[in-house]
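Enquirer: Predicted model, plus sequence, below.
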Amino acid sequence: MARDPRQRFAQTAADLVEEDLSVALVYAEISGQFFGDVESRHPDRVVNVGIREQLLVNVGAGLALSGMRPIVHTFGSFLVERAFEQVKLGFGHQDVGGVLVGSGGSFDIASGGRTHQSPGDVALMGTLPGWTLHVPGHADEVEAALRQSVAGDGRAYLRVVSQQNARAFPVRPGHFHVVRRGAGPTVLAVGPMLDPVLEALAGLDVTVLYANVVRPFDSGTLRAVLGSPEVVLVEPYLAGTSSRFVSDALSDVPHRLLALGVRNEELRRYGSPSQHIAAHGLDAAGIRASVDRFLAGPVGGAA
């Protein structure tokens, strides 16, 4: 099986079309290099609409209305931001199910410039009710999330990026994984942020939670493992996207929250994905520096 998350998505999507006559794949040129064989065998259920993202989502919603289970795919910036009205109305307002898969994430296609960067996709999708939001941190999690989502009848968004962790975890919507237990702060690492978090916090007495599904949000596990009042949230997209959910979960518990993620600013140099990650403080060195400053604050002490 492919080790690259995007290739694993494409391979799994093609397999699902082969396995289930009710599954349709709709895409907009992007990842077409992976779909040639399955499209030639099933031209009625694998549809390339060209670079027409609003049409892409509407075709997917139309297939859902006809009883099909659509997988709808392109870069996240085009799928979520460009076609957001169609997502909101075609799937949500019409109350039909489907699986949207956005690749590229915040910086995968840094050389493509701002048009190809989507650090706000999860925040935007989070404004819509009834969506399960997957942020897999490993190719195996991509496959598991896609298979689970297609097997269901609800609405799901999968964020597929190239950065991944060394280890895969089970995909269980509504459940975070307890990776480490400690007496100090609780750190929630989302998707591909787990490995940088573990590297950054080596030697610190902290609890580390891992989330590969962020909606629904697992408030119960967060509350159950909380030791000290400090919580650190590390997300690979817009900083603070899940802050409200942390605050709601701990509304009756005194706490301090550090929300790390992509800063709300535009970096106007192209660079590489790793350079963008470092510039936003999401590499191990940046995470450690932010956590050290946070723990040196008025409530926390040295961990």
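Expert: All right, it came through fine. Source: prediction; values computed, not measured.
Enquirer: When you work out contacts or count neighbours from here on, use the C-alpha atoms and nothing else.
Expert: OK.
Enquirer: Which strands or helices does the longest helix belonging to the chain pack on?
Expert: Identified as the longest helix of the chain according to DSSP state H is helix 5-19. Using 3 or more Cα pairs under 8 Å, 6 or more residues apart in numbering; DSSP states H and E as the contact test, the elements touching helix 5-19 are strand 23-27, helix 36-41, helix 139-151, strand 155-160.
Enquirer: Touching that helix from outside, list them.
Expert: With contacts defined as Cα atoms under 8 Å, 6 or more residues apart in numbering, helix 5-19 is touched by 1-2, 23-25, 31, 34-35, 38, 45, 71, 103, 138-140, 142-143, 146-147, 160-162, 164.
Enquirer: Of those, grab the buried ones for ChimeraX.
Expert: If you want just the buried ones from those in ChimeraX, going by 16 or more other Cα atoms under 10 Å, the selection is:
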select :23,24,25,31,34,35,38,45,71,103,138,139,140,142,143,146,147,160,161,162,164
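Enquirer: how close does Leu188 sit to Gln164?
Expert: Distance, Leu188 to Gln164, by Cα to Cα, to the nearest Å: 16 Å.
Enquirer: so after the biggest strand by length in the chain, what's the next helix or strand?
Expert: Looking across the chain with DSSP state E, the single longest strand is strand 230-238. Next helix or strand after strand 230-238 toward the C-terminus (DSSP states H and E): helix 243-249.
Enquirer: another structure for you, compare them:
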Amino acid sequence: MTTTTVQTDAPTFDNRQDFADELINLARANDRVVAVCNDSVGSSNLTKFREEFPDRLINVGIAEQNMVGVGAGLANAGFIPFVCAAGPFLTGRALEQIKADVAYSQHNVILCGMSPGMAYGELGPTHHSVEDFSWLRPLPGLDIVVPADGPQTRSALRNAVADPRPTYIRVGRFKVPQVSGDNAGLERGKFVVAREGTDVTLIATGTEVSRALWAAASLAAEGVSARVLNAAYLSPLDEDAIKDAARQTGGIITAEEANVAGGLGAAVASVVGQLEDGARVPMRILGLKDHFSPTGSTAFLLDHFGLSADHIVAAAREVLNRD
């Protein structure tokens, strides 16, 4: 039985610190590990990497399309490039290069979307990366990894070096509590069962995993047993976990710090919708819908778009009470 609990007042951490520390550890052990960035040494937390490996950091300047092409060239030459840039500029400006130079060409580039979702808060929609799932999920052969905390961020990087392949990793900036053990390991294409449950399933990714766990604790106090699945991989997608949730619980709620058009909820709904009639269950998809964000902090924006634990609880109640 898996029962993870996270206190609402638990300490929170910036995943970029674990990213930076683990990348240095991996570079010390493997001289093929290099970093490429777009004049974002500070915001990508690569300062210490540059100090220790000045010849293994390539700063192309504010030229994201070129940056991805350089990463593809390095991968083709046998290196393991971690291409780092703020999520909106990496995926928005360089989408064609991600498609052609990385996914189609199957070059083993690790694309690191730094400060994804609405982590830049008050800088507004131009700096928010809420469309990345929708843009990248349709690309064949590109893994999409969304660690929920520091240990899972480290695991994602270790996996990328142990088995290099075209990969996009969201590296969170918004501070979150730890929801997994210090030695957490992610398995390619698998969700992590953060909490067992039989009444309803909460499928969350990234920043929303801790909030889903808070929601599950609140539901438990009401006598509702909520399963929590940490959707650490959006591609490959864990269809078996989704099918089990549909067959074994009475409803599914998805929560993502992203636009719901083509994101986690859409992926889950596609699987559920293709099940035989008797296995289909009601769903609610939580995320951004047809609106650019107002100005405000990340915490404010998550609540504004219905991504709080209370909103997840309300969605679960609605699903379970549905005739």
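Expert: The structure has been received and is ready for your questions. On a predicted model such as this, the values are computed, not experimentally measured, just so you know.
Enquirer: Overlay them and tell me the TM-score.
Expert: Superposed pair, TM-score by TM-score structural alignment, normalised by the length of the first structure: 0.90. Supporting alignment: 296 aligned residues with a Cα RMSD of 2.1 Å.
Enquirer: Adding distance to Gly62 of the first structure, write the helices and strands packed on helix 5-19 of the first structure out as JSON lines.
Expert: Formatted as JSON lines, those follow (distance: least, Cα to Cα, whole Å):
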{"stretch": "strand 23-27", "distance to Gly62 of the first structure": "11"}
{"stretch": "helix 36-41", "distance to Gly62 of the first structure": "19"}
{"stretch": "helix 139-151", "distance to Gly62 of the first structure": "16"}
{"stretch": "strand 155-160", "distance to Gly62 of the first structure": "14"}
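Enquirer: Indicate which one of those is closest to Ala168 of the first structure.
Expert: With Cα to Cα as the criterion, Ala168 of the first structure lies closest to helix 139-151 of those, at 6.2 Å.
Enquirer: Find me the equivalent region of the closest one in the second structure.
Expert: Counting by TM-score structural alignment, helix 139-151 of the first structure lines up with residues 150-162 of the second structure.
Enquirer: now the strands for the first structure?
Expert: Using DSSP E, the strands of the first structure run over 23-27, 46-48, 69-75, 98-103, 131-134, 155-160, 177-180, 186-190, 207-211, 213-215, 230-238, 256-262.
Enquirer: okay, those in JSON lines with distance to Asn58 of the first structure next?
Expert: Formatted as JSON lines, those follow (distance: least, Cα to Cα, whole Å):
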{"stretch": "strand 23-27", "distance to Asn58 of the first structure": "10"}
{"stretch": "strand 46-48", "distance to Asn58 of the first structure": "12"}
{"stretch": "strand 69-75", "distance to Asn58 of the first structure": "10"}
{"stretch": "strand 98-103", "distance to Asn58 of the first structure": "11"}
{"stretch": "strand 131-134", "distance to Asn58 of the first structure": "17"}
{"stretch": "strand 155-160", "distance to Asn58 of the first structure": "14"}
{"stretch": "strand 177-180", "distance to Asn58 of the first structure": "36"}
{"stretch": "strand 186-190", "distance to Asn58 of the first structure": "30"}
{"stretch": "strand 207-211", "distance to Asn58 of the first structure": "30"}
{"stretch": "strand 213-215", "distance to Asn58 of the first structure": "24"}
{"stretch": "strand 230-238", "distance to Asn58 of the first structure": "26"}
{"stretch": "strand 256-262", "distance to Asn58 of the first structure": "30"}
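Enquirer: still on that earlier bit, mean per-residue distance, the longest strand of the first structure versus the second structure.
Expert: Compared with the second structure after the fit, strand 230-238 of the first structure shows a mean deviation of 1.6 Å (mean Cα distance after the TM-score superposition for the first structure).
Enquirer: From the contact counts, what lies against that strand?
Expert: Here strand 230-238 of the first structure is seen to pack against helix 121-125, strand 186-190, strand 256-262 when contacts are counted using 3+ Cα pairs under 8 Å, 6+ apart.
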